[in-house]
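Asks: Make a model of this:
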Amino acid sequence: MGVLIETSTGWGNGMVSGIASYLDDCGESWNVFLEPRGKFEPLHIPKGWNGDGIIARVNNAELAEEILKAGIPCVNVSWYDYGEGTIARCTLDEEESGRLAAKYYLNKKYSYFAYCGSPWRPDYEDLFGRAYSQYLQTAGYTCHTYPAPGIDRQQPWIDQLRQLGTWLTKLPKPCGVLAIDTQTSRQLIDAAKFAELGVPETIAVLAGEHDELASGITRPKLSMLDNAAHSVGYNAAQLLDRIMRGEANRGELVTIKPTNVISKKSTDWTVLSDERLMRALRFVRDNFHHPIQVADLAEQAGISRRLLEQLFDRHLEITPSKQILLVRLDEAKHLLDRSVLAMSEIASRCGFDSPEVMCRAFQRELQLSPTKYRQTRRGG
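Replies: Here you go, the predicted structure:
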C-alpha cells in the first residue's frame, strides 16, 4: 500500500499515525510505501511501483490521472475533489469546519469578522471559507474576505506583509480573522505586527488546520481548528481496506466531523467590557487541568461568587462551573482523538477527579461515553 501524504506538517504526521493505528487494530500486515515529502511538493506514484492500494492527498489533476490510469484503489484525504465519483475520499467536513470556526468567534462575542484564503491553493473551491462567511451572515454579521487573487507568491516577502498589513488595517476592530491554514495564519500575524496591530486584542487569528510545531514557533502561539488528522487517517485506511475487499465502491465519500478549536494566545481575547470576567476566563484556560472551583475564579476576578455568576449569565449565558466543564471536555476530546492514552491519564490531564467523573460528563453533555467517542472517531 502506498501513502502519498506530506510528512512535513502536523496534519500529515497525524494522518500517517491514524493509518498506523488502523493497522494495529485490524491486524493487517500491509507493506506500506512512505517517503518524506513537503507540503506543496508534487506527489506521484513511484515509477515501477505496483501496489494494491493508495491513500493520497490528491491535490492536483495530474496525480488523479495517474491514479485512475493505474487502476489502483485509492482514498483521497484532501479537500480537493479531483476524481470525484471515481476516487474515494475520506476527509474532514469542510463546511462544518467553517461553521465551527464561526461559532467559536461568536461565542467570544466578536462583532467583526474576516477570512483569508491561501494563494498556494489556486484550484481549490473554498467551501471552508464560504461556510464560515455564510454562517456569520445568517447570524446577522458581515465577513470581510481578503480580495482575490490574494498574495502573489512571486512577491518579495516584505511586500506580501505590506499588502496583508494594509488589508488588516482597514478592517473594523477588534476583528476575528480565520485563515485557511497555518502558513497563511502565521503570515497574518507577521503582517499585523508589521502594521503595529496587536494580536489578539486588535486582530485575533485562527488557523483552519492543526499543526503543533507551527503553533509553537509562532508568537503569540497560534490557535487552530482541530482537523482530526488521526481520525481521518484511520478512517481512510478502513475505507481503503473495504474497497480492496470489494465491500465499498471506488467513489465513496466519508466525512469526519470537526470537534473543537485548540485555543492558544492568538485568539486569547473575548470581546467583553468587564475585565473581571476576562480574568476569570483566562484563569480557567490556564488552570483547567487543576482541581479548580468556582470560588477560585471569583478570587482571581476579585469579586464575590454571586457577582461572578451574574456576570457569566449576563455576558456569556453560562455558569462558571459549566465553563470549566466545557474547557475540560474540549481537551479530553482532543486527547481521545489524537492519542492512545488510557482513560485514567486523560481524566487526570483534563482536571477530572476520576475516569468515572469524566465518563458521566461525556454522557451528560455528548450522550456517549469517552470510549464510544474514541471508537466513533476511529470508525468503530
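Asks: all contacts plus neighbour counts: C-alpha atoms, from now on.
Replies: OK.
Asks: Does M224 lie in a helix or a strand, and which?
Replies: If you go by DSSP states H and E, M224 is part of strand 223-225.
Asks: compare with the first, here's sequence two:
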Amino acid sequence: MPHQIALVVVPSSDNQIRMLRGILQYAAETSRIRIIKNAAIPYIPWKHLKEAKADGVIAYAETSEQIDFLKSLKIPFVNLTLHEPPAEDLAIVHSDNVEIGRRLADHLISLGLRNFAFVGHFDWYHNQLRREGFLARLRESGFDATSIEVAFESDTQGDVVFRRIDQEQLRSQLAELPQPCGVATCHDEFAYEVVECTKQLGISIPFGISVVGVNNYGLICDTTSPPLSSIAQNSERIGYLAAQLLDQLIQGEPTPSEPILVAPGPLIARRSSEFLALDDKEVASAIEFIRARYGQPITVADIVENSEVSRKTLENRFKSVVGHSIAHEIRLSRMRHAQHLLSSTSLSVIDVAIRSGFDSTSGFIRAFREYTGTTPADYRNA
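Replies: Predicted structure coming up:
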C-alpha cells in the first residue's frame, strides 16, 4: 500500500506549483506515495491537518509555531522552507541559497557594474544565506555592497501570507545609492518594489539601477515594467527530493543531519538588468557582440575583427575589466542559454546545441558537463 501523504504547500506561486509537480512526479514514477486530497487541489489547510490521517507531511512551514505543530503530529514531515535556522532533527529540502547569492553577483558583475546593493528581509534565514553568497562573490572580485533591509507595514498571517512593503523606507535607502548600481533582491516581490520605488525617484532602470530577483515568478517578472531579470529555483527537483526523503523517513530511515540543498536553475535576463556599465567602449562592444550572436558559432577572432584594437590589447582589456577571457564569456553566454532552453522547452539536445552556438552535439555535451557537472539530459530531468 502506498503511504498517504498530506501536502501543506499553498500553490500560490510558480515556485510552489513547480514543487508540487516534483512531488507528484515522484508519486507517479514510484507508486510509493499517494497524495491525500479533500478538494480539487492537492492541499490540506493547516487547521485540517490533524484530520487527514496522513503517514507523513510535506509542508511549507515558515514559523516556529508551524514547525512545533508538525512535530506534535508525531509523524514524519519534510519542510520546504528555511525561514528559520535548521535544527538537527528537522528534514529540510531547499535551494542552495549561498549559490543563489553568488549567481546574482556574477550576473551584476558581468554587466560591468562597480556599485552594488542587496535588498531583503533578513529575519528570514534563507535571505541571510543569499546575502552571504552575494557578498562573498563580490569580495572575491574586490567589491562590496550596501545592505538594505526591507520593512513591512503589515504582515497578515494565514494559509496565504500577505505582506505590504514600507515603500517610503525602501525609497529613502535607494535614493542614497551611487549610480549606476546593481541591486540584487532576495525575491521577485522585493525586486518589483525596488523597481517601483526607483521609478518614483526618477531613476532610470536599468541605466541608473539594474535590478535582479529570485524565483522567476512569471506573474511578477512579466508584469513589472520593465520586465524583471530573475534566477529560477530548481523547484521540481526540490519537490521530487522532498517526496523521496519523506518516503524514506516513513520507512524508518534517519533524518539527514543537514538540509538537502539543490542548485538553482538558470538566470533569466530581462530588461531590468539589460545594461553594460563599462567605461571601456571596446570591451562593452565585445560583450554586446557576444550577447547578440551567442547562438551562432562565433570565435574570438570574429569579435576581434569587429573591434578597433588588436587581439592582444582587447584580450588584456577584457580580462582586466570583466575578470575572465573573451572565450570564457562566449562559453558562459552559450551555457546560460542552453540551461534556459533545457529547463523551459522540450527541444531535443541536438536543437539546444545548435541554438546555443555549437556545431556538434558531442562538443556541446562535453562543454555542458564541464560547466555544470552533469549532462544536458540529466540537467533537464533533475
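Asks: quick one: TM-score?
Replies: Here the TM-score for the pair of chains, by TM-score structural alignment, normalised by the length of structure 1, is 0.82; 368 aligned residues with a CA RMSD of 3.5 Å.
Asks: re earlier: quick one: the strand holding M224 of structure 1 to structure 2 mean distance?
Replies: For strand 223-225 of structure 1, the mean deviation from structure 2 after alignment is 1.5 Å (mean CA distance after the TM-score superposition for structure 1).
Asks: Where in structure 2 does the very next helix or strand once past that strand align, residue-wise?
Replies: Where DSSP H and E defines the elements, the next helix or strand beyond strand 223-225 of structure 1 is helix 229-244. With TM-score structural alignment applied, helix 229-244 of structure 1 matches the range 235-250 in structure 2.
Asks: buried residues in the matching stretch?
Replies: Using 16 or more other CA atoms under 10 Å as the test for burial, stretch 235-250 of structure 2 gives 235-247, 249-250.
Asks: what packs against the strand holding M224 of structure 1?
Replies: Packing contacts for strand 223-225 of structure 1, counted by 3 or more CA pairs under 8 Å, 6 or more residues apart in numbering; DSSP states H and E, involve strand 203-207, strand 261-262.
Asks: what residues does the last one touch?
Replies: Under the contact criterion CA atoms under 8 Å, 6 or more residues apart in numbering, strand 261-262 of structure 1 has outside partners A101, Y104, S223, M224, L225, D226.
Asks: what two of those residues are the furthest from one another?
Replies: The largest distance within these, taken as CA to CA, falls between Y104 and D226 and amounts to 12.3 Å.
Asks: thought S356 of structure 2 was touching H337?
Replies: Yes: counting by CA atoms under 8 Å, S356 of structure 2 touches H337, with 6.3 Å between them.
Asks: quick one: contacts for Y82 of structure 1?
Replies: Applying CA under 8 Å, 6+ apart to Y82 of structure 1 gives the contacts V58, N59, N60, A61, A64.
Asks: What distance do you get for it to I19 of structure 1?
Replies: 22 Å (CA to CA, to the nearest Å).
Asks: Tell me what angle the helix ranked longest in structure 1 forms with helix 229-244.
Replies: Of all segments of type helix in structure 1, defined using DSSP state H, the longest is helix 320-338. Interaxial angle of helix 320-338 of structure 1 relative to helix 229-244 (axes from the mean of the first three to the mean of the last three CA atoms, to 10 degrees): 40 degrees.
Asks: Check the offset of helix 320-338 of structure 1 from the chain's centre.
Replies: Averaging C-alpha positions (CA atoms, centre = their mean, to the nearest Å) puts helix 320-338 of structure 1 15 Å from its chain's average.
Asks: helix/strand/coil for E253 of structure 2?
Replies: coil (DSSP: H, G, I helix; E, B strand; the rest coil).
Asks: residues in contact with it?
Replies: Contacts of E253 of structure 2 (CA under 8 Å, 6+ apart): none.
Asks: and the gap between E247 of structure 1 and L239 of structure 1?
Replies: 9 Å.
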